[in-house]
Each structure stands twice: as structure tokens, then as C-alpha cells.
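K.L.:
starting from these lines, generate the structure:
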Amino acid sequence: MLRVAVLASGRGSNLAALLAASRAPDAGYRIVGVFSDQADAGALALAREADIEAAAVTRRPDEPRAAHDARLFARVAEVQPNLIVCAGYMRIISAEALSQLAIPMINLHPSLLPLHPGLDTHARALAAGDAQHGCSVHVVTADLDAGPLLAQSRIAIEADDTPERLAARVLACEHRLLPATVRAIARGTLDLSGPVPHHGGVPLSAPLQLDPSTLEGLRA
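P.N.:
Sure, this is the predicted structure:
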């Protein structure tokens, strides 16, 4: 059973999706801790309701980012995870902290990376005239939203889309993509143990795809 720790800064809708999927008999993972940089994060309340270890590790005034990260990951280590999932965690993690992690960490990002790293992805996709938008799961590295891509879910941008409408449709994709990716890692079909992710024993050359119109899993 894969032990998963979740980092989240906000209301926790992707955490809720992960929790729901973890209750399936064949999920292969369970969430053992939820951690936030915001004391009032809804994600922490969700975790406590589910009787899961939950803790806020907020940054102290004038505390260097690396020192805050060290406190955060020391707290995360207490629940002995095999995987760390960033599900709406809004802080950039220091390269020093990442270099000391002994387990993989993945992040969910609301764009089709490498397009639109960072913030305001929905407005930027519309401004760029993109035909498609979506979300990505990638390995966390020291470079912002630039780690190896694992999986994506795509939707067509419609003529009447606004940033808000697009965000809502992408969020629905996120709620399926993140659990599907964690399940694939838990089952061993997606292997993050080496420097290059593997899928089915073969190096992953392109992100796996999740069809947003079906309930099927990831496919190459």
C-alpha cells in the first residue's frame, strides 16, 4: 500500500478527489498526512474530518525559504510517506530541500505543460489563442513546473470560454487526473524510482493521457 503525503494551500478539492479514489478496493494507496503552509486551509479540515494526520507549517517572519522547507519536510517525514503529492500547494520549494528528499514528489499544474508554467494559466491560454487547455502532473524539480511530465488531460477551448469557465472545466479534469496518476504509481505501472520515469517498464517519452469524456485510466 503506497503511503501518500499531500501538500495543499487551499480548499482541498483535489485532496477530496484523492481521498474518494483511495477508498476503492483496488486503489493501492492511502493518504497518511496532509500538510499546509496556511493554518486555515480547507484541506486541513478535510483531512481532520477523515481522521488523517493534518498540520500547518507556516513560514515565520523573516524565515529563509530553505529553513521553512526543512521544517515542513521534517514534519512530513513523521508520517513515513512513499510519495509526496502537491495538490494546490502554492509555495515554491527550495532546491536545497528537494536535493535532500529521498522519495519522489509530484505536482498538479493547471495547464498543458510546458505551456503556461506559473500562475494565471487559464487567462494566458485564452490570450495566446490556444486551441486546447488542460492540466498536467509532473515530477517536482528545482525548476518551476519543469520536471518530467507524467500525465495530462486535455479539453478543447470553446469560443465562449472565459478564464472562470475554463478554470471550472479544467478543475473537473484535475479531479480525475491526479487520482489516476497516483493509482498508476501505487500499482507500479508508472515507476518513479529512477532518474527517468518508466511506464510499463519502458522510459516515458511523452506524458500519459487521460480522456476527460470517459472513466478510463491513463494511456500512452
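K.L.:
can we go C-alpha only for contacts and neighbour counts from here?
P.N.:
OK.
K.L.:
mind listing the strands for the protein?
P.N.:
Counting by DSSP state E, the chain has strands at residues 2-7, 29-36, 54-56, 83-86, 105-109, 132-139, 149-156, 190-191, 198-199, 202-203, 208-210.
K.L.:
make TSV out of these and add mean neighbour count and distance to Ala172.
P.N.:
Putting the strands of the chain into TSV (neighbours: other CA atoms under 10 Å; distance: least, CA to CA, whole Å) gives the following:
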stretch	mean neighbour count	distance to Ala172
strand 2-7	24	19
strand 29-36	25	21
strand 54-56	21	25
strand 83-86	24	17
strand 105-109	23	13
strand 132-139	23	10
strand 149-156	22	10
strand 190-191	22	23
strand 198-199	19	25
strand 202-203	12	29
strand 208-210	20	12
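K.L.:
how far is the longest helix anywhere in the chain from where the chain is centred?
P.N.:
Determined from DSSP state H, the single longest helix within the chain is helix 163-187. Helix 163-187 has its C-alpha centroid displaced from the chain centroid by 9 Å (CA atoms, centre = their mean, to the nearest Å).
K.L.:
buried residues in it, which are they?
P.N.:
Residues of helix 163-187 classed as buried: 166-167, 169-187 (neighbour count, 16 or more other CA atoms under 10 Å).
K.L.:
so what touches that helix?
P.N.:
1-2, 13-14, 17-18, 21-22, 27-29, 108, 110, 122-123, 126, 133-137, 150-155, 157, 190-192, 210, 212, 217-218 (CA atoms under 8 Å, 6 or more residues apart in numbering).
K.L.:
likewise stretch 208-220?
P.N.:
Counting by CA under 8 Å, 6+ apart, 150-155, 173, 177, 180-181, 184, 206-207 sit against stretch 208-220.
K.L.:
another one to check against the first:
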Amino acid sequence: MPRLRTAILISGRGSNMAALLAAARDPAYPAEIALVLSNRAEAAGLARAAEAGVPTAVIESRAHRGDRAGFEAAMQAVLERHGIGLIALAGFMRVLTPGFVERWAGRLVNIHPSLLPAFPGLETHERALAAGVRLHGCTVHLVSAGVDEGPILVQAAVPVLPADTPDSLAARVLAEEHRIYPAALAWLAAGRVRVEAGRVTVADAPAPQAALVNPLPEPAPLPTPSHRIG
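P.N.:
I've put the predicted structure just below:
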């Protein structure tokens, strides 16, 4: 079966992009990373993608200031030119319009550094510490028109430690992001994801385990995190 041509959208260093690129080097992985697109020409992730042999493109959001429709039309043209069927947002710091989201409904996925619906938006680690939560984590979700909203594919949780700073907490969460995003993208690219009444089911996935903090099994062609929530 041909692999689904996938674009990764970035705005910065591309840490999660690198995790997806690494997973996609396996020929059995169902998504082919066919494009890395950024809204910032200076995004460090572009060089990392080029080094990996992945085509890159830039649509400068600054050149379309006040014209979100024009910006997204330019992105859409590039995506179509590269034959893209699936989009993974990886630190893409632009809010997409409802029209663009609807066009890509079910084929647009994002990772967010919190256990949504808690702490949408920015500065999630600082806010988690300020709120005194005992668990924090990350969420992979299908994108809907709201900011950091949409059906949840998978979540990973980490404990918040008494001595944590935003940086130390962020580092532990990021390690989990790098585990669950490739797994969730694989499920989506392989057509294993179904959404009913806003809830996701994944075909052939085992039942959720009781433990919230538990690493994904390694190796596995389509890894299933045992700390999946919901």
C-alpha cells in the first residue's frame, strides 16, 4: 500500500518534526513526509528537514499580515503541488481559519504540550506549575476550528515534581511528545482512526491501561502507548 504523503508545518526548531522524520525513515511507516512547510524563513527546522532530504517551502506569514485568507491560499497551493493528503502541525504558531480547518477535516493533526482541555494556548508549563496540578503532559488531537481543540487521539502524562521549573517540566513532557506523535500519525495515516460524537477510537488498539505514566513499547511497527487516556 502506498504511504500517505504528509506535510509537517513548523514555525521554529522542529523538535517534533525531527521525531516524525525519524519514524518515517522506516519503509513500513504508513506516512511519507513529503514536505516541511514553515511560515518563517528563519525557522531552524527547515535546515534539519533539508539535511534529511525532505522538500521544504516557506510561506511568510509576515508578508500576508492582515490577510489570513491569502496566506492560507498560498499554503494550500503548495500543499496541492506536493500532493499532500495529511498535515501534521509541529510548533506551527499560526491560528488557522475555520475554512482551512474544514477543508482538511480529519486530515489535520496537532500536538499540544498539556493534557487538553487543560491549559490551551501558550506557556502551558508555567501555568501548570502555577495551578499546582500533580499531572501534566501532552495531547495529540485532530484540529477543529477552536484553538487547541478537537477530538483527542492520545495523551501522555508525567508527574509534576516538587522541584520542577518550567524548563525541567517541559523537558519531560517533550520526551513524551516525541513518543506519542509518531504513533498517532501512524494510526491516522493507516486509516485506523474513527471519530464518533467527538470521541476517537483506534482500530486494533488495545484497551487503555490503568497506568498514566508508562513508556510506549519498543520496537513496534505501529506503537501503541500504554499510557493512553480516554
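K.L.:
which members of the contacts of stretch 208-220 of structure 1 are the farthest-apart pair?
P.N.:
Ile155 and Ala184 (21.6 Å; CA to CA).
K.L.:
mean deviation, the longest helix of structure 1 versus structure 2?
P.N.:
In the superposition with structure 2, the average deviation recorded for helix 163-187 of structure 1 is 1.0 Å (mean CA distance after the TM-score superposition for structure 1).
K.L.:
tell me, that helix lands on which residues of structure 2?
P.N.:
Across structure 2, the stretch matching helix 163-187 of structure 1 (TM-score structural alignment) is residues 166-190.
K.L.:
for the residue lying closest to Thr58 of structure 1 once chain neighbours are set aside, what are its contacts?
P.N.:
Distance criterion CA to CA, 6 or more residues apart in numbering; nearest residue to Thr58 of structure 1, sequence neighbours excluded, is Asp37 at 4.5 Å. Contact analysis of Asp37 of structure 1 by CA under 8 Å, 6+ apart lists 8-9, 56-59, 89, 91.
K.L.:
likewise for Leu153 of structure 2?
P.N.:
139-142, 184, 200-201.
K.L.:
what do you get for Gly42 of structure 1?
P.N.:
Gly42 of structure 1 sits next to 10-12 when contact means CA under 8 Å, 6+ apart.
K.L.:
and whatever residue of structure 1 lines up with Ala47 of structure 2, how many neighbours?
P.N.:
In structure 1, the residue paired with Ala47 of structure 2 is Ala45, using TM-score structural alignment. Counted with other CA atoms under 10 Å, the neighbours of Ala45 of structure 1 add up to 18.
K.L.:
ok, now Arg40 of structure 2?
P.N.:
So Arg40 of structure 2, with other CA under 10 Å, has 19 neighbours.
K.L.:
could you identify the most distant pair in the contacts of Leu153 of structure 2?
P.N.:
So, the contacts of Leu153 of structure 2 by CA to CA: farthest apart are Thr139 and Thr201, at 15.1 Å.
K.L.:
OK, contacts around the equivalent of Leu4 of structure 2 over in structure 1?
P.N.:
In structure 1, the residue matched to Leu4 of structure 2 (TM-score structural alignment) is Leu2. Neighbouring residues of Leu2 of structure 1 by CA under 8 Å, 6+ apart: 28-30, 81-83, 186.
K.L.:
recalculate using a threshold of 10 Å.
P.N.:
Counting by CA atoms under 10 Å, 6 or more residues apart in numbering, Leu2 of structure 1 touches 27-32, 81-83, 182-183, 185-188.
K.L.:
again with Arg91 of structure 1
P.N.:
7-9, 36-37, 65, 69.
K.L.:
could you check how far whatever residue of structure 2 lines up with it is from Met17 of structure 2?
P.N.:
Counting by TM-score structural alignment, Arg91 of structure 1 corresponds to Arg94 in structure 2. Taking CA to CA, to the nearest Å as the measure, Arg94 of structure 2 falls 16 Å from Met17 of structure 2.
K.L.:
what's the distance between the residue nearest to Pro117 of structure 1 when sequence neighbours are not counted and Gln132 of structure 1?
P.N.:
In space, Pro117 of structure 1 comes closest to Asp145 once its chain neighbours are excluded; the distance is 5.6 Å by CA to CA, 6+ apart. As for Asp145 of structure 1, its distance to Gln132 of structure 1 is 19 Å (criterion: CA to CA).
K.L.:
let's see if you can find the most crowded of the contacts of Gly42 of structure 1.
P.N.:
That'd be Gly12 among the contacts of Gly42 of structure 1, by other CA under 10 Å, with 23 neighbours.
K.L.:
which residue packs closest to the corresponding residue of structure 2 for that residue, ignoring adjacent ones?
P.N.:
Mapped onto structure 2 by TM-score structural alignment, Gly12 of structure 1 lines up with Gly14. Of all residues beyond its chain neighbours, the one nearest Gly14 of structure 2 is Gly45 (4.4 Å), with distances taken as CA to CA, 6+ apart.
K.L.:
so the one you found sits against Ala19, correct?
P.N.:
No - at 11.7 Å, Gly45 of structure 2 does not count as touching Ala19 under the criterion of CA atoms under 10 Å.
K.L.:
so for these two, which residue has more residues nearby?
P.N.:
Gly45 (24 against 17).
K.L.:
list the contacts for the more buried one?
P.N.:
So Gly45 of structure 2 contacts 9-18, 36-38, 51, 56 (CA under 10 Å, 6+ apart).
K.L.:
swap in 8 Å and give it another go.
P.N.:
Per CA under 8 Å, 6+ apart, neighbours of Gly45 of structure 2: 10-15, 17.
K.L.:
ok, now Pro203 of structure 1?
P.N.:
Counting by CA under 8 Å, 6+ apart, Pro203 of structure 1 makes contact with 196-197.
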